[in-house]
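# Below is the sequence, then the predicted model.
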Amino acid sequence: MANIIPFKAVRPTRDKVSLVAARSYQSYTLEQRESRLRDNPFSFLHIVNPGYKYDKQISGDARYHLVRNRYLEFKEDAIFVQDDKPCYYVYQITDRDQQVFNGIIAAASAEDYEKDIIKKHEDTIEYKEVIFKDYLKTVGFNAEPVLLTYPDNEIIAKIIEQVQKDRAEFEFTTTYRDTHLLWKVENDEQLKKIEHEFQQMETIYIADGHHRSASSYLLYKDLKANNQEHNGHESYNFFMSYLIPESDLRIHEFNRVIKDLNGLTKEEFLIQLDMVYRIENRGQTPYKPIKTHQYSMYLDGDFYSLHLRKTGYEIETSLDSLDTQILYKTILEPILGIHDLRNDERIGYINGKKDIISMKSAIDEGNYRVGFGMVPVSIEEMKTIADDGLKMPPKSTFIEPKLRSGVTIYEF
């Protein structure tokens, strides 16, 4: 059973939440970061980039301690306040396309992560896990929830609907035109019902945030081992999560773009592709596949459709059937010589929420030579691979919703 509990969030005050909330640090360009740091003294970016105060880049342990200092300053200045009692937080995001996401911000169990009650579908990089674990240990808080998904639940849905009839604690719209609303759930009966419903679930799944959840688990192991009075109720036993029903989850593909043809001429490359795929030149008309095992390819100003030959590839596991894995095993590795999808600088990724023309533009501008598009991974594929204990290739999914940092904070 899943142990999903309420917690006492540290939150910005109502009048400042829109100023505090920030996207992940890496998602901003240098110019965007500079603008926000210069013009908005309340941005959460001031906490995660403490060196801005001294006009200096600071890294490692020194940066972690300064992050902690900036965070404490925000609390001392009453920009952040902590709730008096543990709550669940109903959180709604309506994006610029009017897609609505409803979920609950709560604390998920690190022990559930260990026991595979919280299931994973993506590989993580060990050194990144350790770096972020050390960061969490020093700063003492987590400001960006892991995105978890659970089977649609009528009782939880009704509670969310009931809570949303009241005035939201927060309501703000970002410059991306996403509207965010947050409600506190502090009624004892509702708290018990939500906790009970999650306890009835045998598994929930990580949708986005595999490194954050892995780092939180490592932190839990470290602090547990060093606490002789450990009782399982300490805050480090949990990590902040945003839980949404499976029907609300939106999964987009990541298209692949490659810088060269691995020494092959265009004709040699197409001949090798023909061994595994049926190929049709679609000319300059953009082509986007509509079925699994079909791909679009853009090369030298033309779009191509690629259909996997039934005799050209053997499927033995759920992972073997995944389009990103098929592309890797039939083209990227054997023909284009890309073995390390995480670190090879010859490959780039463009999320599929952008249209196929974004891939075309990256190639026409000369940054890449060839690109491949595919259909998104389904929730059923993602769950099956997680259930089978397998891991997708990196950048197999671009998942929405995307949350803002600093709206709710979980302290260890």
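Arrived safely.

# Every contact and neighbour count from this point should use C-alpha atoms.
Will do.

# what does stretch 397-404 rub up against?
21-24, 93, 101, 144-145, 207-208, 249-254, 351-353, 376-377 (CA atoms under 8 Å, 6 or more residues apart in numbering).

# try 7 Å
Stretch 397-404 has contacts (CA atoms under 7 Å, 6 or more residues apart in numbering) with 21-23, 101, 144, 207-208, 249-254, 351, 377.

# What's the end-to-end length of it?
Chord length of stretch 397-404, first to last residue, is 19 Å (CA to CA, to the nearest Å).

# Put this next to the previous one:
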Amino acid sequence: MAKIIPFKAVRPTRDKVSLVAARSYQTYTLEERESRMGYNPFSFLHIINPGYKYHKAISGKERYNLVRNRYLEFKEDGIFTQDEKPSYYVYKIVNREGHVFSGIVAAASSEDYEKDIIKKHEDTIEYRENVFKDYLKTVGFNAEPVLLTYPDNTIIANIISEVQKDRSEYEFTTTYRDTHYLWKLDDPELVNQISSAFEKIETIYIADGHHRSASSCLLSKDLKSENDTHTGNEPYNYFMSYLIPESDLRIHEFNRLVKDLNGLTKEAFLIKLDTMYRIENRGHSLYKPTRKHHFSMYLDGEFYSLFLRKSNYEFSDALEALDTQILYKTILRPILGILDVRNDTRIDYSHGKNDLITIKNKVDSGEFQVGFGLVPITVEEIKAIADSNLTMPPKSTFIEPKLRSGVTIYEF
């Protein structure tokens, strides 16, 4: 049922791909961006931050137009070239821990997104959807794939494995010590096999990139309404995605840090917690929870284990069984007074790739008063939320792989 098609990617030349590829813009500090752009004229950051050339911060429509100009300049200078035939792109990442992600970069259908064949598990913010839609409409390309996941499929896995026996088109290692590989797959027979295999998959899930998916869908509607000869086959009916099997996903937890105890003393706070949790003081020993509905807490120089008293909590649906929701409903909202976990400045998050020492250090420094550790959410929980048309609380998952921008570019 899923329509996943090949496309003619715009890509860096083999000799420059490692110089072009960039992390998501927001992940760089100002100092990192300045350094990378100052020493690397080929970085994709020059395209998405065109104000650097004029030593000026530029935003809105003016920035979008300049992004378009920088992109065209990269094409004119031969840094980017477009493939002649629609292709799938087998993409493998081996991260510094040795975990391997293997999947396919392809174009996914916006209509499938609308019809809930491609399912989501996070809320999106309308303002951000429209801002990115306007950006895409002006620049005319997308350079960062949405991460989609599908049930493990033998046919697709065998093709990916066979393709990877040949020399890759790209092989480069980042400063994060992740190694990236790309193979172009344009053999008609294999293309048809992959397309047919995806058509037999009933549901695909968004792992990361909910706003990009929503914005691409809005763009599709806009351009469709402006095109009197719309056929449904135009590139704007699709968005670039990286599709990997569910078994390849790595999901980390997002731990919580809170700046104060909402006016409570330590003792009063612990007494309130006792209603919903069995509490054990673990002292100075680092305690990391290993089971669902168990949490770690760091408070006043000591670790605690919190075991949910299940008889006092109602597991009414997939959302209510989610640990991030349980923490919100039993501690953050009723005891610590945090109603809006997305916007309240008293709460912050640390993803699980950072260890518990991060929480300990931030509490010990006085920046926060209490920290909570969680276990990672599973693929099955993500699917249960999406299948029930529910949405997770913000910062419920930190999902890998994280792709680089500028390696494959989708034009519409």
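Sure thing, it's come through. As the structure is a computational prediction, the values presented were derived from the model and not from experiment.

# ok so, going back, may I ask which two of the contacts of stretch 397-404 of the first structure are separated the most?
21 and 377 (29.8 Å; CA to CA).

# Mean per-residue distance, the helix or strand where residue 47 of the second structure lies versus the first structure.
Per DSSP states H and E, residue 47 of the second structure falls inside helix 45-48. Once fitted to the first structure, helix 45-48 of the second structure is off its aligned match by 0.4 Å on average (mean CA distance after the TM-score superposition for the first structure).

# next SSE after that helix?
Downstream of helix 45-48 of the second structure (by DSSP H and E), the next one is helix 60-76.

# from the chain's centre, how far out does that following helix sit?
25 Å (CA atoms, centre = their mean, to the nearest Å).

# and that helix, which stretch of the first structure?
Using TM-score structural alignment, helix 60-76 of the second structure corresponds to residues 60-76 of the first structure.

# Which residues belonging to that stretch are considered buried?
63-68, 70-72, 74-75 (16 or more other CA atoms under 10 Å).

# Same list (these) but as a markdown table, adding distance to residue 193 of the first structure.
Formatted as a markdown table, these follow (distance: CA to CA, whole Å):
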| residue | distance to residue 193 of the first structure |
| --- | --- |
| 63 | 41 |
| 64 | 38 |
| 65 | 39 |
| 66 | 40 |
| 67 | 37 |
| 68 | 35 |
| 70 | 37 |
| 71 | 34 |
| 72 | 34 |
| 74 | 34 |
| 75 | 32 |
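
# Pull the most distant pair out of those residues.
63 and 75 (18.5 Å).

# Correct me if wrong: residue 407 of the second structure contacts residue 21.
Yes. Counting by CA atoms under 7 Å, residue 407 of the second structure touches residue 21, with 5.8 Å between them.

# Among these two, which residue is more densely surrounded?
residue 407 (24 against 21; other CA atoms under 10 Å).

# which SS class is the more buried one?
coil (DSSP: H, G, I helix; E, B strand; the rest coil).

# What distance do you get for it to residue 216 of the second structure?
Distance of residue 407 of the second structure to residue 216 of the second structure, computed by CA to CA: 19 Å.

# swap in residue 236 of the second structure?
To residue 216 of the second structure, residue 236 of the second structure is 8 Å away according to CA to CA.

# How about residue 256 of the second structure?
31 Å.

# who's more crowded, the two?
residue 216 (28 against 21).

# I figured that one was touching residue 241, is that so?
No. Between residue 216 of the second structure and residue 241 there is no contact under CA under 7 Å: 11.2 Å.

# any residues in contact with both of the two?
By CA under 7 Å, 6+ apart, no residue touches both residue 216 of the second structure and residue 241.

# all helices of the first structure, in order?
Here the first structure has its helices, by DSSP state H, at 17-20, 30-39, 45-48, 60-76, 110-114, 126-139, 154-163, 188-199, 210-225, 266-274, 323-327, 356-364, 379-387.

# I'd like these as CSV, with distance to residue 397 of the first structure appended.
Formatted as CSV, these follow (distance: least, CA to CA, whole Å):
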stretch, distance to residue 397 of the first structure
helix 17-20, 28
helix 30-39, 26
helix 45-48, 26
helix 60-76, 30
helix 110-114, 21
helix 126-139, 19
helix 154-163, 26
helix 188-199, 25
helix 210-225, 12
helix 266-274, 24
helix 323-327, 9
helix 356-364, 16
helix 379-387, 9
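
# separation between the residue nearest to residue 212 of the second structure when sequence neighbours are not counted and residue 106 of the second structure?
Once flanking residues are discounted, residue 212 of the second structure sits nearest to residue 146: 6.8 Å by CA to CA, 6 or more residues apart in numbering. Using CA to CA, residue 146 of the second structure is found at 10 Å from residue 106 of the second structure.
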